[in-house]
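return a 3D structure for these sequence lines:
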Amino acid sequence: MNTLLRPYLATTDRILRQLRNDHRTVAMIIVVPALLMTLLYFIYKDTPVNPLHPVRLFDRVGISMLGILPFIVMFLITAIAMQRERSSGTLERLLTTPLRKLDLLGGYGTAFSLAAAAQAGVACLVAFGLLGLKAAGSPGWVVLIAVIDAVCGVALGLLASAFARTEFQAVQFMPVVVAPQIFLCGLLVPRGQLPGWLEAISNVMPLSYAVDALQQVSTHPGATGAMWRDLLVVVGFSVVALCLGAATLRRRTA
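As a prediction, the model looks like this:
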C-alpha cells in the first residue's frame, strides 16, 4: 500500500512546496477572497432592508459568494499551474516515469484542495467574524461547502488545462467554463425563474448545486437532505472532471 501511495504523496508534497515558495499565489489564494468579501460588505452596507424580505442583501449575496469565489480562484490558479508544468516540460518528464496519471492529478487535487480549505476558512472567518454575515445554519457548514466547491474548481481547472497549449489559453477558459455558471447559478436570478432552457443548462452546472446548498444553510438551522444531495452532486462533478482530466492527459506537450 505504501508503495502504491508513494508517487501520489510525493506529487502532493512537491506541489505544496512549490506553493509555499510562491508567495504571490499564496496571497491570491488566501487573501483575495477575503478582500473581495470585505468589498462586497461595503457595497451593501447601507442598502436598506426590504420589510417584505428582512434578510439583508449582504447576507443573501455574501453567503453565495463564499462558494463562488473559491471556485473561481482555484479554477484559475490550477489551470495555469498545470499548464505551466506542461510548457516547462516538467509534465512530460514526469509522465515518462512510472507515475500514473491519476497519481499526478490526485496529487495536484490534494495539494490545491488543502490550499482551498485554508482559503475557505479565512474567507468565512472574515465574513462571519469581522463582517457580521448571518445565516440560520452553522458557519461550519458554509466552510465545508466552500471547500468542496473549491475542490470542484480545482478538478475543472485540471480538466481545462488538458485543452490549453499556453497559460493564456488556460485563462481563456474562464469566460467559457466559469462565467456561465455565475450567471445561471441562482446568484442573479433564482433558478426557478429562469427560462426553461436556461434552467436546464443550470441543472448540469456544479456551481448551481453549491449555491443551492449554501442557500439551504442560509435558511435552515441544521443540515438538510437537500443540502447533502447538492453536495454529493458537486462531489460527483469533481470526480468525473478528475477522471476526464486523467483520460485526456497528453504524454507529449508539443
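
could you use CA atoms for every contact and neighbour count after this?
Will do.

ok so residue 61 is a helix residue?
Yes - judged by DSSP: H, G, I helix; E, B strand; the rest coil, residue 61 forms part of a helix.

contacting residues for the closest residue to it other than its chain neighbours?
Of all residues not flanking residue 61 in the chain, residue 187 sits nearest, at 6.9 Å (CA to CA, 6 or more residues apart in numbering). Residue 187 makes contacts with 61, 64, 211, as judged by CA atoms under 8 Å, 6 or more residues apart in numbering.

against residue 60, how distant is residue 187?
Computed as CA to CA, to the nearest Å, the residue 187 to residue 60 distance reads 9 Å.

likewise residue 91?
Residue 91 sits 42 Å away from residue 60, taking CA to CA as the criterion.

ok, residue 227 next?
16 Å.

compare these two (neighbour count), which wins?
residue 227 (23 against 18; other CA atoms under 10 Å).

what's the closest non-adjacent residue to residue 206?
residue 234 (5.3 Å).

residues making contact with stretch 122-142?
Stretch 122-142 has contacts (CA under 8 Å, 6+ apart) with 30-31, 33-34, 37-38, 41, 58-59, 62-63, 66, 143, 214, 217-223.

give the buried residues for stretch 4-23.
By neighbour count on 16 or more other CA atoms under 10 Å, the buried set for stretch 4-23 is 7-9, 11-13, 15-16, 19.

helices - which of these land there?
7-9, 11-13, 15-16, 19 (DSSP state H).

need these in a markdown table with distance to residue 173, can you?
Below are those laid out as a markdown table (distance: CA to CA, whole Å):
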| residue | distance to residue 173 |
| --- | --- |
| 7 | 29 |
| 8 | 27 |
| 9 | 29 |
| 11 | 25 |
| 12 | 25 |
| 13 | 27 |
| 15 | 22 |
| 16 | 24 |
| 19 | 22 |
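
quick check, nearest of those residues to residue 87?
Among those, residue 15 lies closest to residue 87 (CA to CA), at 16.3 Å.

check the gap between the closest one and residue 169 for me.
Residue 15 is 22 Å from residue 169, by CA to CA.

got it, and residue 2?
37 Å.

higher neighbour count, the two?
Ranked by neighbour count (other CA under 10 Å), residue 2 and residue 169 place residue 169 first, with 16 against 7.

show me where the stretch 101-250 of the chain has helices.
101-124, 139-161, 167-173, 179-184, 196-202, 206-219, 225-247 (DSSP state H, counting those that start in this stretch).

here is a second sequence; please produce its structure as well for comparison:
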Amino acid sequence: GHPPHVAACPPAHPIDPSRTGATAERVLRQLSRDRRTLALVLLLPPVLLLTLRLLFHRSPATFDRAGPALLGIFPLMTMFFVTSVAMLRERTSGTLERLLTTPVGRGDLLVGYGLAFAVIAAAQAALATALTVGPLGLTVRGSAALLFVAAILSSLLGTALGLWMSAFARTEFEAVQLIPAALIPQFMLCGILVPRHTMLPALDRLATVMPMTYVVDAMARLTTMRNVDRWLARDITIVTGCTLAALGLAAVTLRRRHP
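Take a look at the predicted model:
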C-alpha cells in the first residue's frame, strides 16, 4: 500500500536582507503615520522622568537613586505595549498570514520588525537619556554613553517581550491586560520600591528570574560606579540573553492565528 500522506511543512526561508529591509521599511512607514503612537513612544518616558524630577525637586538625592532605574523601566514598558499591540494588529488583520504565504520568511519578518522597533527604541533612549543626564541633572559617575546603550537594551527587551506576548492576546484590550500581568510583578520586585536585600528570601529569589531586575541593577551600577565590573557585565549579558530568548519564542509563535 501507499504510505500515509503527511502534510509537508513550508520550507524555512533563509533571512534575505532585501526582504528584511522591506519589512522594516513598511513597519516604520506605518508608525510614522501613527502620530499618537509615536508621541507615546518618544515623549512619554521623558515626560514621566521630568515629572519624577519635579516631584523630588527638594530631594535631588532621591531622584539620583530612583531616576536611573526608571530610565530603564519606562522605555521597557512603553515599547512592550506598542510592540505587542502593533504585532497583534498584524495578526488579526490577516497581514501576517498573507506575508507568510509569500517568499518572506519568519526570520525576515521577525528581524524586520525588530529592526524597525530598534530604530524607535534608539530614538526613545536618546531622548530620555539626554534629558535625564542633561537638564534634569542626574548624577552619573560612570559613562553616559554606556547609560544610553543600557537604555537602548532595555527598550529592545520591551520590544522582544511585546513581540512574544502578542501571541497570547486576541484583542487590543487583551494586549493592554498583558501589561499588569507581565510587568507589574517585575516592577514591584526589581528593587526600586524596596531594596532587594530587605525582601523576604522567597521574593528575592523570584526577583532573580525577572529580566527587569537586571535592567535596574545595570542602570544603578552605571550611575554609581566609574568602572565596568563583572556584575555590570553579568547584568548586560542577562538582559541581552532575555531579549534573544524572547525573540526566539516570538519566532515560534509567529504563525499563531486567532479565530
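
show the buried residues in the contacts of stretch 122-142 of structure 1.
Buried among the contacts of stretch 122-142 of structure 1 by 16+ other CA under 10 Å: 30, 33-34, 37-38, 41, 58-59, 62-63, 66, 143, 214, 217-218.

which one of those residues is nearest residue 115 of structure 1?
residue 30 (7.9 Å).

ok, that closest one - contacts?
By CA under 8 Å, 6+ apart, the neighbours of residue 30 of structure 1 are 115, 118-119, 122-123.

need those residues in CSV (columns: distance to residue 177 of structure 1 and neighbour count).
Listed next are these as CSV, based on distance: CA to CA, whole Å; neighbours: other CA atoms under 10 Å:
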residue, distance to residue 177 of structure 1, neighbour count
115, 21, 21
118, 24, 16
119, 21, 29
122, 26, 18
123, 23, 28
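
of the residues you listed, closest to residue 178 of structure 1?
residue 119 (18.7 Å).

now the aligned residue in structure 2 for the closest one: closest residue in space that isn't a chain neighbour?
The alignment partner of residue 119 of structure 1 in structure 2, by TM-score structural alignment, is residue 124. If the residues on either side of it in the chain are set aside, residue 124 of structure 2 comes closest to residue 42, at 4.9 Å by CA to CA, 6+ apart.

could you do residue 252 of structure 1 as well?
residue 92 (5.8 Å).

hang on, that neighbour in a helix?
Yes - checked against three-state DSSP, residue 92 of structure 1 lies within a helix.

tell me the residue in structure 2 aligned with it.
The equivalent of residue 92 of structure 1 in structure 2 is residue 97 (alignment by TM-score structural alignment).

in this structure that match contacts residue 89, no?
No - checked against CA atoms under 8 Å, the pair residue 97 of structure 2 and residue 89 is beyond contact range at 11.6 Å.

circling back: quick one: contacts for the residue nearest to residue 252 of structure 1?
With CA under 8 Å, 6+ apart, residue 92 of structure 1 has these contacts: 86, 251-253.

which of the residues you listed count as buried?
Once neighbours are counted (16+ other CA under 10 Å), the buried part of the contacts of residue 92 of structure 1 comes down to 86, 253.

which pair of the contacts of residue 92 of structure 1 spans the longest distance?
Greatest spatial distance among the contacts of residue 92 of structure 1 (CA to CA): 86 and 251, at 9.5 Å.

map residue 133 of structure 2 onto structure 1.
Counting by TM-score structural alignment, residue 133 of structure 2 lines up with residue 128 in structure 1.

what does residue 160 of structure 2 give?
The alignment partner of residue 160 of structure 2 in structure 1, by TM-score structural alignment, is residue 155.

next, count neighbours for that match.
Residues near residue 155 of structure 1, counting by other CA under 10 Å, number 31.

how close does residue 91 of structure 2 sit to residue 38 of structure 2?
Distance of residue 91 of structure 2 to residue 38 of structure 2, given as CA to CA: 21 Å.

residue 247 of structure 1: which of the buried residues of stretch 4-23 of structure 1 is nearest?
residue 8 (17.0 Å).

residue in structure 2 matching that closest one?
By TM-score structural alignment, residue 8 of structure 1 lines up with residue 20.

could you do residue 107 of structure 1 as well?
Match for residue 107 of structure 1 (TM-score structural alignment): residue 112.

was I right about that match contacting residue 20?
Yes - counting by CA under 8 Å, residue 112 of structure 2 touches residue 20, with 4.7 Å between them.

shared neighbours, these two?
Here residue 112 of structure 2 and residue 20 have no joint contacts, going by CA under 8 Å, 6+ apart.

ok, now which ones touch residue 164 of structure 1?
So residue 164 of structure 1 contacts 83, 170 (CA under 8 Å, 6+ apart).

quick one: what's aligned to it in structure 2?
Checking TM-score structural alignment: residue 164 of structure 1 goes with residue 169.

again, but for residue 40 of structure 1
Checking TM-score structural alignment: residue 40 of structure 1 goes with residue 52.

contact partners for its match?
Each residue near residue 52 of structure 2 by CA under 8 Å, 6+ apart is listed here: 63, 67.

from residue 220 of structure 2, how far off is it?
Taking CA to CA, one finds residue 52 of structure 2 at 16 Å from residue 220 of structure 2.

kindly report the same for residue 250 of structure 2.
From residue 250 of structure 2 to residue 220 of structure 2 the distance is 29 Å (CA to CA).

count of residues packed around residue 195 of structure 1?
9.

correct me, but residue 147 of structure 1 touches residue 117?
Yes - look at residue 147 of structure 1 against residue 117 with CA under 8 Å: they come within range, at 5.2 Å.

more crowded one of these two?
Taking other CA under 10 Å, residue 147 of structure 1 and residue 117 do not tie; residue 147 has more neighbours (25 against 20).

residue 29 of structure 1 against residue 120, yeah?
No - the criterion here is CA under 8 Å, and residue 29 of structure 1 misses it with residue 120 at 9.3 Å.

neighbour count for these two, which is higher?
Between residue 29 of structure 1 and residue 120, residue 120 has the larger neighbour count (other CA under 10 Å), namely 29 against 23.

quick one, what contacts the more buried one?
With CA under 8 Å, 6+ apart, residue 120 of structure 1 has these contacts: 66, 70, 143, 146-147.

let's have the helices of the stretch 101-250 of structure 1 in TSV, adding distance to residue 78 of structure 1.
Listed next are these as TSV, based on distance: least, CA to CA, whole Å:
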stretch	distance to residue 78 of structure 1
helix 101-124	7
helix 139-161	5
helix 167-173	9
helix 179-184	17
helix 196-202	23
helix 206-219	17
helix 225-247	12
